[in-house]
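A.B. asks: structure of the sequence below:
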Amino acid sequence: MSLHFVDQEKNKSCFDVYTKRATLLPISKYKLEDEPQESKVIRNLLIDELLLDGNAKQNLATFCQTDLSDESIQILMNACVQKNLIDKDEYPQMAEIEKRCVNIIGNLWNSPDSSTVGCSTTGSSEAAMLGGLALKKKWIENRKKQGKPIDKPNLVTGPVQVCWHKFALYFDIELREVPMEENRLCMTPKEMLELVDENTIGVVPTLGLTFTLQYENVKAIAEALDKYEKETGIYIPIHVDAASGGFVAPFLQPDIVWDFRLSRVKSINASGHKFGLTPLGCGWVVWNTKQDLHPDLVFNVNYLGGNMPTFSLNFSKPGGQVVCQYYNFLRHGRSGFTIIHQTCVDHGIFIGEEVKKIGIFDLIYDGRGGLPGVVWVLKKDAKVGFNLFDLSERMRSRGWQVAAYALPKNAQNIVVQRVVIRHGFSRDMAQMFIEDINRSIDYFAKHPMVSGLTQSEGQTFHH
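C.D. replies: Here you go, the predicted model:
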């Protein structure tokens, strides 16, 4: 072996990467080695490791965009890899592109005011927290003017994604979450009104629930708060969590009133890297007017080369995703986004219809009226030798990642399976998916699970 290494050192160019030292011995995985390695060798080793990850095309659990095969996206990302979006003095054109995106999104969400403000974020979770912080700051300001205590702020939501639980914990706010019930899976005005009071900084309806893909009725919630204000004198604003629906509803359900057409809606967050079609790491938060963004959230700094305002939680942020968002806006336009998302909806409806034909499933969401996808449960009287966790695990043997999970508080006895359809999916893939569902069911008929996986052992949902 030692002679082999000596020969290699004398004739380096004669050997490919898989005969180099780093490929003949285990690499140091958890601490730095003393000597450097050849870049191509390490690159190939990492590519080999990444082969063990799932196939993004078959990941029907995530909401995030996985089809980024557009060559222009790759070129634009490479052109921006060294640029810090926060440094607006050094990269003014990238800052201008971000500003254009904010205006396009404000227009998309029917902002009636030319002073719409907002910013890009690393995802909708950061955007949601900025929206929530603005609500808290406004509430504190108003309470101080009234001479009232500010020690017990609360936020009222429906069944929400974990980012709102983080927001409440990080910023000392009581989260009052309307729980799901077996016959009611969304927040409605009735349940919302039971939780609000003078300490409520805002109400957060969700346009595209993580659990069921459905839209909560923002208009009905706003109207209920209008009536509540008339009766009590207490004003409560709305922030809409449109992480997924913000780039779907304007194109597929333009008649649903959920956005800045409602004066009570002060801010909205969305993920560009979901149905906005951009690479991972892009979110947006937009306030209807400058007055809705509290000035305490805006910092002016000058040590990057010039005086500039900033109100994001991060202070170093790549700009490629923002440029790609702008590219998608220019390239697709309204009709392009409509065609893309309608195609995804049609695939979801097809899968739902085929799943229902199998005869052992009931649809909770059939793919119509919300996000592209479908959600189902096993029939209560289904006599099968598996549960949905077993089915999800079996589908992985064919490469499919399908979310199976118990619904949240007060509906935990309901276990669902969910498929999210994103751009890059085809009808052929949908048919192959159904064939693999049937193949898996046939397998369980021959090899029934004695006990199956428990809920705690099963696969959880992906955001």
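A.B. asks: from now on I want contacts and neighbour counts done on CA atoms only, so please keep to that.
C.D. replies: Will do.
A.B. asks: now do the strands in the chain.
C.D. replies: Using DSSP state E, the strands of the chain run over 117-121, 154-157, 174-177, 200-204, 238-241, 265-271, 283-287, 299-301, 308-310, 361-365, 373-378, 403-406, 415-420.
A.B. asks: just put the ones you listed in CSV and tack on mean neighbour count.
C.D. replies: What follows is the strands of the chain, written out as CSV (neighbours: other CA atoms under 10 Å):
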stretch, mean neighbour count
strand 117-121, 26
strand 154-157, 24
strand 174-177, 19
strand 200-204, 28
strand 238-241, 27
strand 265-271, 29
strand 283-287, 28
strand 299-301, 12
strand 308-310, 15
strand 361-365, 19
strand 373-378, 24
strand 403-406, 24
strand 415-420, 24
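A.B. asks: mind giving me CSV with those and columns for distance to Leu388?
C.D. replies: Formatted as CSV, the strands of the chain follow (distance: least, CA to CA, whole Å):
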stretch, distance to Leu388
strand 117-121, 35
strand 154-157, 28
strand 174-177, 27
strand 200-204, 31
strand 238-241, 29
strand 265-271, 29
strand 283-287, 32
strand 299-301, 49
strand 308-310, 46
strand 361-365, 10
strand 373-378, 7
strand 403-406, 6
strand 415-420, 7
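A.B. asks: looking at those strands, which is nearest to His347?
C.D. replies: Closest of the strands of the chain to His347 is strand 373-378, at 7.6 Å (criterion: CA to CA).
A.B. asks: which elements pack onto the closest one?
C.D. replies: Contacting strand 373-378 under the criterion 3 or more CA pairs under 8 Å, 6 or more residues apart in numbering; DSSP states H and E are the following elements: helix 320-358, strand 361-365, strand 415-420.
A.B. asks: next, the structure of the following sequence, for comparison with the previous one:
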Amino acid sequence: MSDAASNALLNVGAEVSQHEQRIKGLESENAMLRGMLANMSNASRHHYASADAMTNEVETLVMPEHGTAATHCLRLIKDRQVLDSRAVLNTSSYVNVFFEKEEMEAAAMGLRINLADQTVYPESFKMHNNTLNMVATLWNCPKPLDFYETGSFPGAGTVGSTEACLLSGLCLKFRWREWYARRHPDQPILGVRPNLVISTCFQAAWEKLFRYMDIEPKFVTPSCKSFTISAEDVKAQIDECTIGVVCILGNHYAGQYDPVWEVDEMLTQLNSYNGWQVGIHVDAASGGFVAPFQPEMADKKWDFRAPNVLSISASGHKFGESVCGTGWVVWRQRDGLSEHVAVSVSYLGGKGDSYTLNFSRPAAGIYVQYYKFHRLGKEGYSALTANRSANAAFLRHALRKMEFRGMPRFIICDHGDDGCLPVVAAYLNPAAEMGFDDIDFQHAIMGHHWYVSGYKMAYNHPLTEQELPLTTDTAQSQTMFRVVVKSNVTRNMMQNLVQSMEEALMTLDSVANAVRHGGHQLQRAMTLKRQDQGLTGTVC
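C.D. replies: Predicted coordinates for the structure are as follows:
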């Protein structure tokens, strides 16, 4: 074959290849257009008559190729969320779940605002500072010397109280490090491990501090009769490497307040005798927006009125009534405390200080907290506090009246009707030998749509993961439950909860009675089902 013929064949082959590629391209474009057309047709349909209603997202691993109608997207979310427990009947969590239409609108506005960008959104940041100042004065923080220069107390809005606790712990650590270096100038400070004294009733935030920030926890184990630490027990744990003491204003197990005022007096004497500077952080995650509105707490110096209190943190999204993800931290002063975590930022077109661990964050929580302070005022917060306490007392009284074979059904282990969080905590009377525990009780109540938190009276050591007893006088296998009485729980709802508990107990009694009469296989089946579902009780 001549060269000309060969070249002609090659040219023909190239043209065929190009045509094939064009055909494949057109087929691909055609498939895409068909998909878009089908999707447009699908999106225009009633959601439950569309292909979207048949999507099994549990098995979906990749992003959809094509978008769909906004109404379909929202319906997809709603149809999944409806399978959750009812938020308004969740007495396990402290997080606020009720919002007026206006504050929902305020929250939606805040989603568009990056509060870190102070120069672009100066009025939003002023709202942050105004709200921070309200919190600081509520906790009797002394006005800083540079207030008229900065316009705010030392502190910040945070992502929940976890971030607030981590920031406070870091400040205590850096403050101690400077003090220890001056005291031991010839000793390498980085080779000395600091410690922090805290109750075994600590929240998960502190576990993160111990793990992430290389701080040793020194635990004080309370009695189940009080769930609070004592000044003497705290004193026994303090040494030269102690960066501070955490007092919990409303532990999440049963709602009691650690005696900050007694620990403060002890520290004044201990510091004077040893030449130390050990201070207090008040973890008021739950109590920070309750105690200021309880008349019985007016004379208790749990806040900055106690000289050794250096910082206080709280969750705005709990009894502060804001949206989830709202927290606050306030320091007594900037010098030697909050200055350790302040970072100057200038690359956004101006200069401002950032006090938070993360940077970009929406203003939604700040807006809603600002809204709630103005909407309720001190009078409104006082009324909410009184209503919650009254409803908690109603439930507590109902539990005390319940009996099993002439014996009390429950052992109440919360503080009582005042001077604590609106929490009802109890456990089934072991002496009654009812044949089930508090976690079984939790699951039975779920059949009535209420979610009540049941859990073991144990904790895992943050560094060793060893499971240890929560209190000095109960086994770690002992179970208990708690009911958090939030603002949305009315007296009618509380009456329904009492009725639901009574009916749940009747069901459990019937099952336990069947087991006693030879139904051991049934008991084993129930136990295995709980293990398969991972239902072991949680605390949050």
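A.B. asks: picking up where we left off before, what's the closest of the strands of structure 1 to Lys148 of structure 1?
C.D. replies: Between Lys148 of structure 1 and those, the shortest gap by CA to CA is with strand 200-204, which sits at 13.2 Å.
A.B. asks: in structure 2, what range does the closest one match?
C.D. replies: Using TM-score structural alignment, strand 200-204 of structure 1 corresponds to residues 242-246 of structure 2.
A.B. asks: report the mean deviation for that stretch after fitting onto structure 1.
C.D. replies: The superposed stretch 242-246 of structure 2 is, by mean CA distance after the TM-score superposition for structure 1, a mean 0.4 Å from where its aligned residues fall in structure 1.
A.B. asks: which residues does that stretch contact?
C.D. replies: Contact with stretch 242-246 of structure 2 is made by 172-173, 175-176, 194-199, 234, 278-283, as judged by CA atoms under 8 Å, 6 or more residues apart in numbering.
A.B. asks: swap in stretch 357-374 of structure 2?
C.D. replies: Taking CA under 8 Å, 6+ apart as the rule, stretch 357-374 of structure 2 contacts 103-104, 106-117, 124, 127-128, 131, 157, 163, 167, 316, 320-326.
A.B. asks: swap the cut-off to 6 Å and go again
C.D. replies: Applying CA atoms under 6 Å, 6 or more residues apart in numbering, the contact partners of stretch 357-374 of structure 2 are 103, 107, 110-111, 113-116, 128, 131, 322-323, 326.
A.B. asks: which of these count as buried?
C.D. replies: Applying 16 or more other CA atoms under 10 Å to these, the neighbour count classes Glu103, Ala107, Gly110, Ile113, Asn114, Leu115, Ala116, His128, Thr131, Ser322, Val323, Thr326 as buried.
A.B. asks: export the residues you listed to JSON lines and tack on distance to Ala254 of structure 2?
C.D. replies: What follows is those, written out as JSON lines (distance: CA to CA, whole Å):
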{"residue": "Glu103", "distance to Ala254 of structure 2": "30"}
{"residue": "Ala107", "distance to Ala254 of structure 2": "31"}
{"residue": "Gly110", "distance to Ala254 of structure 2": "34"}
{"residue": "Ile113", "distance to Ala254 of structure 2": "37"}
{"residue": "Asn114", "distance to Ala254 of structure 2": "37"}
{"residue": "Leu115", "distance to Ala254 of structure 2": "35"}
{"residue": "Ala116", "distance to Ala254 of structure 2": "37"}
{"residue": "His128", "distance to Ala254 of structure 2": "32"}
{"residue": "Thr131", "distance to Ala254 of structure 2": "29"}
{"residue": "Ser322", "distance to Ala254 of structure 2": "22"}
{"residue": "Val323", "distance to Ala254 of structure 2": "23"}
{"residue": "Thr326", "distance to Ala254 of structure 2": "23"}
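A.B. asks: pull the most distant pair out of those.
C.D. replies: Glu103 and Ala116 (21.6 Å).
A.B. asks: quick one: closest of the strands of structure 1 to Arg439 of structure 1.
C.D. replies: strand 361-365 (15.5 Å).
A.B. asks: and Pro259 of structure 2, what pairs with it in structure 1?
C.D. replies: Counting by TM-score structural alignment, the partner of Pro259 of structure 2 is Asn217.
A.B. asks: next one: Ser161 of structure 2
C.D. replies: Using TM-score structural alignment, Ser161 of structure 2 pairs with Ser124 in structure 1.
A.B. asks: and the helices in structure 2?
C.D. replies: Taking DSSP state H, the helices of structure 2 run over residues 3-43, 70-81, 101-110, 122-138, 147-150, 160-183, 204-212, 231-235, 260-274, 364-401, 438-446, 491-516, 520-533.
A.B. asks: remind me what the longest one packs against, helices and strands.
C.D. replies: For helix 3-43 of structure 2, the contact count by 3 or more CA pairs under 6 Å, 6 or more residues apart in numbering; DSSP states H and E identifies no helix or strand as a packing neighbour.
A.B. asks: between it and helix 70-81, how many degrees?
C.D. replies: 70 degrees (axes from the mean of the first three to the mean of the last three CA atoms, to 10 degrees).
A.B. asks: quick one: which of the buried ones among the contacts of stretch 357-374 of structure 2 is nearest to Arg396 of structure 2?
C.D. replies: Using CA to CA, these come closest to Arg396 of structure 2 at Ser322, 26.9 Å.
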